[in-house]
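Asks: sequence and predicted structure below; questions after.
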Amino acid sequence: MRSINFSLKNFFSTSLTLILILALAGCGNNEEIKLGFLYSSDITIRFNKESQFFKERAEELGATVVIDHANDNDALQYEKAIEMMDSGIDLLALIAVNVNTAENIIKEANARDIPVLAYNRLIPNSDLKVYISGNNSELGKDMAGYVVNKRPEGNYVILGGDKFDRNAVELMASIENTLEPHIESGRINVLYKTYIEAWSPPHAAHELDQLMSSNPKSVDAVIAFFDGMGVACIDVLKKYQLEGKVIVTGQDAQLESCRRIVEGTQHITMYHPLETIASTAAEVAIDIVNRENLEDKYDITYTDNGLKEVPTVQINSIPVTKENIDEVIIESGFYNRSEIYQ
């Protein structure tokens, strides 16, 4: 009888030990995951914020994250991507400097069996694992729809983003589709339309200044695709005593644009819920490394990048105007009131 008790005691002890080991292994599974977040440049404020949100969420889930950016230099970005791969990352989240040359990073990653998550910028003709993006179709409808509501007639200027960035191309298509019936009716005239290389504020300002100095027609609205470009255009309008009189748009909810919205010189920005986007990206990244089926957990669509239909997670943006800036921006904690109302 004593031998039986001894055996049972050992059995339960061994079983308990195994259960604890398995439980600890399950809890610590993500601790072995190392993610890389490599973005284009720290000039774009939202990317700085998103890299930190991504890291915070991934670390909450037990993973580790290395972050770097490439000073808007695609050759440097390639070097930094290789450094991250050499350091032993399990997945690379990438905001490409140049989507056309970033394919080389994807090829190297795939050769090492490291999946790549394209963040914000789709990389064409490459074997991406997943694409995290906003919804450019809805963004364009909201942005252009707001302008039409405020200026249903008049001369419009459209300053798009970089023509090699799919986001800029998709946004341009959505805005054109939204404006088309108003253009056909003759109520709206597109005075000038162009893409702006690298989404550059100085380039956008130069284009608008050249137009206004040489064209006698009035400008009633400037649809700028990025807050930095919008602010630069407001400075040009000020030169012609037109600040606040011309409708100006932007996106990214940058601080200076939020201040301009409050003062009435910029009229709308499109706020991307950065924490939601970045946190979702971190969750998707960890699920990919753990070989989870994404369609079981996320609303997956597919985006053709020329090589394949890339699984895509889209997150809608929120229009921000003077009427709702307190609710959307301040109450969410994105900025505090003293930062905006100076």
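Replies: Okay, I see it.

Asks: CA only for contacts and neighbour counts going forward, please
Replies: Noted.

Asks: now the helices for this structure?
Replies: With DSSP state H as the criterion, the chain has helices at 2-27, 45-60, 74-86, 103-111, 136-150, 166-184, 201-214, 227-239, 255-263, 274-289, 325, 337-340.

Asks: could I get those in CSV, plus columns for mean neighbour count?
Replies: Compiled in CSV, the helices of the chain are given as follows (neighbours: other Cα atoms under 10 Å):
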stretch, mean neighbour count
helix 2-27, 11
helix 45-60, 20
helix 74-86, 18
helix 103-111, 17
helix 136-150, 19
helix 166-184, 18
helix 201-214, 16
helix 227-239, 22
helix 255-263, 20
helix 274-289, 21
helix 325, 21
helix 337-340, 14
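
Asks: export those to TSV and tack on distance to residue 128?
Replies: Formatted as TSV, these follow (distance: least, Cα to Cα, whole Å):
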stretch	distance to residue 128
helix 2-27	28
helix 45-60	19
helix 74-86	15
helix 103-111	7
helix 136-150	20
helix 166-184	15
helix 201-214	30
helix 227-239	29
helix 255-263	33
helix 274-289	12
helix 325	36
helix 337-340	39
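
Asks: tell me how far residue 24 lies from residue 17.
Replies: Noted for residue 24: a distance of 11 Å to residue 17, by Cα to Cα, to the nearest Å.

Asks: hmm, I was thinking of residue 323
Replies: In this view, residue 323 and residue 17 are 60 Å apart by Cα to Cα.

Asks: take the one below as the second:
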Amino acid sequence: MRGRRWRVFVALMAGVLATSLAGCTENGQQSDDNLTLGLLLPSRAVPRWEQSDKPLIEKRVKELCPDCTVMYANAENDAASQRQQMNSMITRGVSALILDVVDPKALRSSVRAADREGIPVVAYDRLAEGPISGFVSFNGGQVGRLQGEALLKGMGARADGGGVVMMNGDPSSPNAAWYEGGSRAVLQDKVRILKSYSTLGWRAENAHDHMSAAVSDLGPNQIDGVLAANDSIAAGVISALKSARISPLPPVTGQDADLDAVRRIVEGEQYMTVYKPFRLETEAAAAMAVALARGNDLDALVTRSVDTPTTQDVPAVLLTPIAVTAETIGRTLVRDGVYTIDQICTPKLRPACDRIGLTR
């Protein structure tokens, strides 16, 4: 009788153990069969998030983990919405999160909630706060320096003491201060910074309003260059300058290599953009998220560590940005397959493309 009871007990424990290990591999790592990765992007105002980052991350996750599922949400630049989206993914039991944070402070509690549930968070492009497990971005200080150096070059003789308007990013984004710091380090001893604005939501319409106000206050002949933090902001700046009938346009910087911005560069309306090879960033983020979801560490994937206001020594990958002007579109964006010449050179732009050597 005693032997029978023992056999029943062993059978019951075997069933419990099998249930507890369901979805795990023999070495304790989680099986790919039930892995879901959450992807939270900040907005649609900047075209790259939906057109480049989302599909590239989804593609790379599937390459690394064919049975993994990607759950996606876009916050439309609203921190409250992103907090709700992230909390929903935590409740649904995702295995890891890739978070491009709208507002680091506003999402700090959600990052902590994920940590309590054992869900690792990879901060993507913008450095989140709270107990994050990894960070992938481009070096923001270098982005700003590239913009500042290009602006000085575009200003020519006016780079010595000329007047510049700075159109910075959204102050809720940690990257905005990162970019501004890099550009100011280049510009501060060379030019006069006449006006400096923060552009809420990185939106073109907000940049347009700020630039219109600057032209009204300063007059059209005082502005020798505009440091625009990204291409959406540059679009608003250029629209305002054209509305004020300023000709020729002063050099205007940008960032993200949006297709419309590249066309503006070809046409001579925008001086430069900063190309951040998105494939490298998306591949690094996907690899980190899949590794963490499987229960692995990031030692083989990261190149350095960074500190946040709340967390020290976060494993990180910081990639190198590339300045793009009219002369370098072909050997950067076209060479890397970001755009084809036919995509850039519309019939209207064909003569301008020919002038800069952007031919089939």
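Replies: Received it, and whenever you're ready, just let me know what you need. This is a predicted model, so every value here is computed, not measured.

Asks: need the TM-score between these chains.
Replies: The TM-score (TM-score structural alignment, normalised by the length of the first structure) is 0.86; 313 aligned residues with a Cα RMSD of 2.1 Å.

Asks: in the second structure, where's the longest helix?
Replies: If you go by DSSP H, the second structure has its longest helix at helix 2-20.

Asks: could you list every residue that touches the spatially most central residue of the first structure?
Replies: Residue closest to the average C-alpha location in the first structure (Cα atoms, centre = their mean): residue 120, at 4.0 Å. Residues near residue 120 of the first structure by Cα atoms under 8 Å, 6 or more residues apart in numbering: 95, 131, 132, 133, 134, 167.

Asks: ok, 7 Å please
Replies: When contacts are counted by Cα atoms under 7 Å, 6 or more residues apart in numbering, residue 120 of the first structure touches 95, 132, 133.

Asks: same question for residue 197 of the first structure.
Replies: 161, 162, 163.

Asks: the first structure: which residue goes with residue 322 of the second structure?
Replies: Alignment note (TM-score structural alignment): residue 322 of the second structure maps to residue 318 of the first structure.

Asks: what about that match, distance to residue 169 of the first structure?
Replies: Distance, residue 318 of the first structure to residue 169 of the first structure, using Cα to Cα: 20 Å.

Asks: which residue in the first structure aligns with residue 233 of the second structure?
Replies: Alignment note: residue 233 of the second structure maps to residue 229 in the first structure; criterion TM-score structural alignment.

Asks: can you find the partner of residue 238 of the first structure in the second structure?
Replies: In the second structure, the residue paired with residue 238 of the first structure is residue 242, using TM-score structural alignment.

Asks: which residue sits closest to its match, ignoring its sequence neighbours?
Replies: residue 249 (7.7 Å; Cα to Cα, 6 or more residues apart in numbering).

Asks: what number of residues are in the vicinity of that neighbour?
Replies: For residue 249 of the second structure, the neighbour count with other Cα atoms under 10 Å is 19.

Asks: got it, and residue 163 of the second structure?
Replies: By other Cα under 10 Å, the residues close to residue 163 of the second structure number 21.

Asks: residue contacts, it?
Replies: Residue 163 of the second structure makes contact with 191, 192, 193, 194, 222, 223, 224, 225, according to Cα under 7 Å, 6+ apart.

Asks: would you list the buried entries among those?
Replies: Buried subset of those (neighbour count, 16 or more other Cα atoms under 10 Å): 191, 192, 193, 223, 224, 225.

Asks: before we move on, back to that, most neighbours, which of the contacts of residue 197 of the first structure?
Replies: residue 161 (25 neighbours).

Asks: the second structure: which residue goes with that one?
Replies: Per TM-score structural alignment, residue 161 of the first structure is aligned with residue 169.

Asks: let me know whether that match touches residue 176 as I believe.
Replies: Yes. Assessed by Cα atoms under 7 Å, residue 169 of the second structure is found in contact with residue 176 at 4.8 Å.

Asks: okay, the contacts of residue 163 of the second structure in a markdown table with distance to residue 77 of the second structure next?
Replies: Output for those, formatted as a markdown table (distance: Cα to Cα, whole Å):
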| residue | distance to residue 77 of the second structure |
| --- | --- |
| 191 | 33 |
| 192 | 32 |
| 193 | 29 |
| 194 | 29 |
| 222 | 34 |
| 223 | 30 |
| 224 | 32 |
| 225 | 28 |
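
Asks: wait, which of these is closest to residue 109 of the second structure?
Replies: residue 193 (37.6 Å; Cα to Cα).

Asks: wait, isn't that closest one in contact with residue 167?
Replies: No. Assessed by Cα under 7 Å, residue 193 of the second structure is found out of contact with residue 167, at 10.8 Å.

Asks: roughly how far does the aligned residue in the second structure for residue 330 of the first structure sit from residue 326 of the second structure?
Replies: Counting by TM-score structural alignment, residue 330 of the first structure lines up with residue 334 in the second structure. Distance, residue 334 of the second structure to residue 326 of the second structure, by Cα to Cα: 12 Å.

Asks: of the two, which one has the most company?
Replies: Set side by side, residue 334 of the second structure and residue 326 show more neighbours around residue 326, with 23 against 16, by other Cα under 10 Å.
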